[in-house]
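*Asks:* okay, here's the prediction I keep looking at, along with the sequence it came from:
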Amino acid sequence: MTGRHVLTVAAPSNTLIGLVRTVTNTDALGGPEVEIETQVRGSSGFLRGEFAAGPGALAALERDLGAFSAEHRAARWTVHRHDQRPRILVLCSQQGHVLTHLLSRHEDGVLGGEIAAVLSNHDRHAAKVRAHGLKSVHIGWWAQDKHAAERELLALVHEHQADLVVLARFMQVLSGSLCDELAGRMINVHHSLLPAFVGGRAYHQAHERGVRVVGATAHFVTAGVDEGPILVQKSVPVERGQVSPGLLAEAGRDAEMLAMAEAIRLLCAGRVIPHGQHPVIF
């Protein structure tokens, strides 16, 4: 059965021409049905392709890519069905605006992936999550036993076969070992335009500095708090009357929701290739 697939490849930049040739020359795969984009960053090259292929053509492509990777050891690639929606585990705390936005997009079928479950260290959103027909998990003792809580989180990731873990204003610092375990698969939204105003009181810091623009940053999660590679940033102008941290936070909530939703869409569509501190985005 023919289906549409997405291919992403990272390889040395001097191999890109050969890589494009490898993809377009694969038996039964070439022609106008193949859409290819490439980017170059110094000595690194990146490719994203979309194509229609049946099992035979897909097997041929994977064989050819395997041979390419064997020849060029630095190359790495992934291929998945376009209609195979990634599974998402959402984490949240008391603030629910980002979660509510994601639930709405999920219900409308425009999130890009499927929410498998929602985990929270508070139970105030449980009824709302269940109203959307989704599983709600409460770990109220997170701060008392972080290691046990993180083991439970990883168990949920495996149980629900989550492709992406989304921190929707989840106000807990995660361990370096957990960040390493989920590297490239876990994203957060921070309530400032990073790298400025890191930490939990970003709007207070912004107010103290008299900012004229507030915003939000969706980024990969790393062991360094609010230091992960940036995926999406959204900004909102500050009106003259917005002169308190609370009013700045009110203005910034839309930016938080939009930044996270856009990051999820890009990741679920296979439009992001992790690359150090500067992800490649197609």
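*Replies:* Nice, I can see it.

*Asks:* alpha carbons only for contacts and neighbour counts from here, please
*Replies:* Noted.

*Asks:* start to end distance for stretch 41-60?
*Replies:* The first and final residues of stretch 41-60 sit 29 Å from each other (CA to CA, to the nearest Å).

*Asks:* the structure to be compared is supplied as follows:
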Amino acid sequence: MTTNTTTYILTGSSQTKLGVLDLIISSLYRNDCYAYEMHTFDDADTDRFFFRVEFNYRGNGEFSEADLRSQLADRAEAYEVKWELRDLAIPAKVVILVSKYDHCLQDLLHRYSTGALNIEIPAIISNHPDLKKQADWYNIPYYHLPVTAETKAEQEAQMWQIIQETGADLVVLARYMQVLSEDMCKKLHGRAINIHHSLLPGFKGAKPYHQAYDKGVKLVGATAHYVSEDLDEGPIITQGVEPVDHTYTPERLVAKGRDTERVTLARAIKLHVEDRCFLNGNKTVVFPGH
């Protein structure tokens, strides 16, 4: 018996009903595939079942992805299962949107270059020219698309063209300080991630960390979520929190907050590109990663 070292991921969801789990396991078994990691979740509130399976081929001869797809399609139709199958070795194409703050961008570029994130970055888009040198260092195309209230529709049309031409699987707002239009949010539904600070009480507007300092906060945090038409209120993927105390100046709070933002964003991207995130209404189902 041989082992195909290529890892495949089977993900999907369906209404809760008998036989769905058997469909998954038996389909893999019939094709000599070994499931070495499996996660499932049955949401009693929505009566919906979610699953994620990592597997590889353990049979003799060559593995036929087409045969497995055909069998899954035939059997899944009867159970109304929405499913996807992909080779985990193929990196996700990620387009990054950024303005002037570079901490999240720098972190993602480093993780990309070291292989810590299984992604390709075919484009970086910004409404400012400031961070082009970072893109040039990694030989990534940098698109400077200035935007004003009058040119927003035109700028987003250019942005959408780049996203389509690069075949982007995911769009990441790495401190992109512009609000996407409702139309763009709908186009990017389920495949755009944003990061923002999470401070309690909620401090909005300019200099939130300075506001937090004035209130003597004891925690700083960050939230990574899918983009939605409601600003900063999309389905949450992951959150980070770090303790602070009375010795923290506004500048130290900002530094701590930025560290939390970059780590939280990277974690969310990793979960997404490993197909561990599922939209479930206004919430998410997120299966744990390594």
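*Replies:* On my side now, so go ahead. Remember, predicted model here, so these are calculated numbers, not experimental data.

*Asks:* for the two chains, what TM-score is obtained?
*Replies:* The TM-score (TM-score structural alignment, normalised by the length of the first structure) is 0.90; 278 aligned residues with a CA RMSD of 2.3 Å.

*Asks:* ranges for the strands of the stretch 51-200 of the first structure?
*Replies:* With strands called from DSSP state E, counting those that start in this stretch, the stretch 51-200 of the first structure shows them at 76-81, 87-92, 114-120, 135-138, 164-167, 186-190.

*Asks:* ok, now which ones touch Ala202 of the first structure?
*Replies:* Going by CA atoms under 8 Å, 6 or more residues apart in numbering, Ala202 of the first structure touches His191, Ser192.

*Asks:* Ile140 of the second structure -> the first structure?
*Replies:* Under the alignment (TM-score structural alignment), Ile140 of the second structure maps onto Leu134 of the first structure.

*Asks:* pretty sure that match contacts Ala116?
*Replies:* Yes - the criterion here is CA atoms under 8 Å, and Leu134 of the first structure meets it with Ala116 at 7.0 Å.

*Asks:* between those two, who's got more neighbours?
*Replies:* Using other CA atoms under 10 Å as the criterion, Leu134 of the first structure and Ala116 rank with Ala116 on top: 21 against 16.

*Asks:* separation between the more buried one and Asp108 of the first structure?
*Replies:* 15 Å.

*Asks:* trace stretch 80-87 of the first structure over to the second structure and give me the residue numbers.
*Replies:* Residues 86-93 of the second structure are matched to stretch 80-87 of the first structure when aligned by TM-score structural alignment.

*Asks:* quick one: buried residues of the matching stretch?
*Replies:* Buried residues in stretch 86-93 of the second structure, counted by 16 or more other CA atoms under 10 Å: Leu88, Ala92, Lys93.

*Asks:* how much space between the aligned residue in the second structure for Leu29 of the first structure and Tyr213 of the second structure?
*Replies:* Aligned by TM-score structural alignment, Leu29 of the first structure pairs with Asn31 of the second structure. Distance of Asn31 of the second structure to Tyr213 of the second structure, given as CA to CA: 59 Å.

*Asks:* what of Asp136 of the second structure?
*Replies:* From Asp136 of the second structure over to Tyr213 of the second structure the distance is 37 Å, taken as CA to CA.

*Asks:* of these two, which one has the most company?
*Replies:* For Asp136 of the second structure versus Tyr213, neighbours defined as other CA under 10 Å are more numerous around Tyr213 (19 against 11).

*Asks:* need the buried residues of stretch 86-93 of the second structure in a markdown table with distance to Asp102 of the second structure, can you?
*Replies:* Formatted as a markdown table, the buried residues of stretch 86-93 of the second structure follow (distance: CA to CA, whole Å):
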| residue | distance to Asp102 of the second structure |
| --- | --- |
| Leu88 | 29 |
| Ala92 | 22 |
| Lys93 | 20 |
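
*Asks:* closest to Ala44 of the second structure among those?
*Replies:* Nearest to Ala44 of the second structure out of the buried residues of stretch 86-93 of the second structure is Leu88 (CA to CA; 29.9 Å).

*Asks:* show me what contacts that closest one?
*Replies:* Leu88 of the second structure neighbours (CA under 8 Å, 6+ apart): Thr6, Thr7, Tyr8, Ile9, Glu274.

*Asks:* now do 10 Å
*Replies:* Leu88 of the second structure makes contact with Thr6, Thr7, Tyr8, Ile9, Leu10, Glu54, Asn118, Val273, Glu274, Asp275, according to CA atoms under 10 Å, 6 or more residues apart in numbering.

*Asks:* ditto for His144 of the second structure
*Replies:* Residues in contact with His144 of the second structure (CA under 10 Å, 6+ apart) are Ser99, Ile124, Ile125, Ser126, Asn127, His128, Pro129, Asp130, Leu131, Lys132, Met159.

*Asks:* nearest to Thr247 of the second structure, of these?
*Replies:* Among the contacts of His144 of the second structure, and counting by CA to CA, the member closest to Thr247 of the second structure is Ser99, at 30.4 Å.

*Asks:* quick one, helices of the stretch 101-250 of the first structure?
*Replies:* For the stretch 101-250 of the first structure, the helices defined by DSSP state H, counting those that start in this stretch cover 126-131, 146-159, 176-181, 202-208, 245-268.

*Asks:* who does the second one touch, helix- and strand-wise?
*Replies:* If you count contacts as 3 or more CA pairs under 10 Å, 6 or more residues apart in numbering; DSSP states H and E, helix 146-159 of the first structure packs onto strand 87-92, strand 114-120, strand 164-167, helix 176-181.

*Asks:* all set, thanks.
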